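In: Structure, please.
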Amino acid sequence: MKRDKILIVFKNTSTTDKASIIYQIFGQCLQETNFKNDDSIVKNLTWSTKYYTTKFDLYIDQCDSIEEWTTDFIDPMCDLLRDALAGLIIIGEIPKDTSLISKSVVDQESFLIWCHNGNQIELNELDDLNLKMAVSQSQVEFVQLDNSTDKNDYHDKVGTERIKEIIDTYEWTHSKSLNTPRGQKKVLPPQDNLESILTQLQQAKLHYESLDTDSTDAEQFASELAKEIADKLGL
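Out: Below you'll find the model as predicted:
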């Protein structure tokens, strides 16, 4: 099935703030539409990069409880929507109990972004949390919505710029490649795997040093990390 929908769900967000966040992420796509703040579906939007364009529909939802919303969303009645999702973006405070995220909220071929819009979280704490989720094989990535900078200490994009980067690098099933002028060498899309791996190794080094290197936890951590990096490299 063609995955051509992005679903963004807000927890307890005012109409004004909701529209502001949508424009931060999808503003370029909405320029030629009649988007209204209370719209729940915006069809036939265009996501463009220097390498491709693709058409998608934006679905917008709101809830009082992310936990209850996800419970409803993984019901078989929502199978058709989940199968059509390129990705799910959740806007709300990151829960203290991240086991909520371990549920198979979306298919493995879809991206899942949780955008924290509560009290500021230190970027290194967010990096550690993302590393923890990666080691546990969860596909979610946590992003802080409001940042004073566009990049972290590892020069990785953060905030809304990171959200756009995830959408940019998603493997759309129906994108249209842009032509390269004759005589100009074709430049391949940037692969974020290498940067991601280097960042992960830097974070892992700090985490590993905090463990007892003779412990079972350290051995398991190293084994899981090696497997994940090998998968990213296609080994």
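In: hey, let's count contacts and neighbours off CA atoms from now on
Out: Fine.
In: residue contacts, Ser104?
Out: Counting by C-alpha atoms under 8 Å, 6 or more residues apart in numbering, Ser104 touches Ile74.
In: quick one: it is in a helix?
Out: No: the assignment for Ser104 (DSSP: H, G, I helix; E, B strand; the rest coil) gives coil, which keeps it out of a helix.
In: Just want the most central residue of this structure.
Out: Most central in the chain under C-alpha atoms, centre = their mean is Ile113, positioned 3.3 Å from the mean C-alpha point.
In: which SS state does that one fall under?
Out: Quick answer, by three-state DSSP: Ile113 is strand.
In: and for comparison, fold this next one:
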Amino acid sequence: MRDKVLVVLEERGAQNTRWLTDVFGDGITGETPIYSDLTWTTKYYSETFDLYVDEYDDLDEWIEEFTSDDCAVLRDALAGVILVRTGIATGDHHSQRIANSLSTDDMFLVWLDKRESVDDRELPLPWEVVQLEETARDRELNEKSGAARLKEILDVHTWPGTDRLEQEPADMDELITLMREARLRCQDMSDDEESQRYAMSLAEQIAKRI
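Out: Predicted coordinates:
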């Protein structure tokens, strides 16, 4: 079962791993190589997984070991890989070597770039390049970066054997009644600001019922 996430650090230390705590929760600092039975929970599902934390001094040497037969069992158990790296070399071959060693159809692969400014943030699929720190470009394009984007990736990942949380279906009769009452009430309102406030309140009520 693919229920393990591998984080590969360029270097350890509080300054370089604080994002781990932001993403995976208190106590996840990267100082321990394995964190077992963590839980990732969203509105729709709850999944138990293990977090593995490794590091490298020489990326080529690390890839050589990771792609060897000795690590085949680990590779087959991975739901995703988050590789921390400063920059992306032109024609980078590291990402392709890692991807070629994996069955990536049901995995996520993230290249977490530590540079302060990123223009060439593209890598061949299935990799996604995520900027560790928010940049002016992210703000301009309204794109998430760092821990916020990593959380999104984990949220939408299709975990094997995911335990979907049961939800009560929306009561359509109740929603229709609510809308009718709202229409009648709005007809009696002459103040635009009051109407807008009521519309926002109504939208919140409907969202809670869906």
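In: Relative to Leu132 of the second structure, how far out is the equivalent of the residue nearest to the centre of the first structure over in the second structure?
Out: By TM-score structural alignment, Ile113 of the first structure lines up with Val110 in the second structure. Using C-alpha to C-alpha, to the nearest Å, one obtains 11 Å as the distance from Val110 of the second structure to Leu132 of the second structure.
In: Check Ala207 of the second structure too.
Out: 32 Å.
In: So these two - more neighbours on which side?
Out: Legend: neighbour count by other C-alpha atoms under 10 Å for Ala207 of the second structure and Leu132, higher for Leu132 (25 against 9).
In: Specify the local secondary structure of Lys232 of the first structure.
Out: Assignment for Lys232 of the first structure (three-state DSSP): helix.
In: mind listing what it touches?
Out: Lys232 of the first structure sits next to Asn193, Ile197 when contact means C-alpha under 8 Å, 6+ apart.
In: what do you get for Asp168 of the first structure?
Out: Counting by C-alpha under 8 Å, 6+ apart, Asp168 of the first structure touches Thr49.
In: Looks to me like it is in a strand.
Out: No: read with three-state DSSP, Asp168 of the first structure is helix and lies in no strand.
In: Now which residue in the second structure aligns to it?
Out: By TM-score structural alignment, Asp168 of the first structure lines up with Asp155 in the second structure.
In: Quick check: that match vs Trp40 of the second structure, distance?
Out: 8 Å.
In: do the same with Asp138 of the second structure
Out: Asp138 of the second structure is 26 Å from Trp40 of the second structure, by C-alpha to C-alpha.
In: What of Glu122 of the second structure?
Out: Distance of Glu122 of the second structure to Trp40 of the second structure, given as C-alpha to C-alpha: 28 Å.
In: what's the answer for Asp26 of the second structure, then?
Out: As judged by C-alpha to C-alpha, Asp26 of the second structure and Trp40 of the second structure stand 13 Å apart.
In: Counting neighbours, go ahead and name the busier of those two.
Out: Taking other C-alpha under 10 Å, Asp26 of the second structure and Trp40 do not tie; Trp40 has more neighbours (15 against 10).
In: And the more buried one, which helix or strand is it part of?
Out: Element membership for Trp40 of the second structure (DSSP states H and E) is strand 34-41.
In: Give me the mean deviation of that strand from the first structure.
Out: Aligned to the first structure and superposed, strand 34-41 of the second structure gives a mean residue distance of 0.4 Å (mean C-alpha distance after the TM-score superposition for the first structure).
In: Against which helices or strands is that strand packed?
Out: strand 45-55 (3 or more C-alpha pairs under 8 Å, 6 or more residues apart in numbering; DSSP states H and E).
In: In the first structure, which residues correspond to the strand it packs on?
Out: Taking TM-score structural alignment, strand 45-55 of the second structure hits residues 52-62 over in the first structure.
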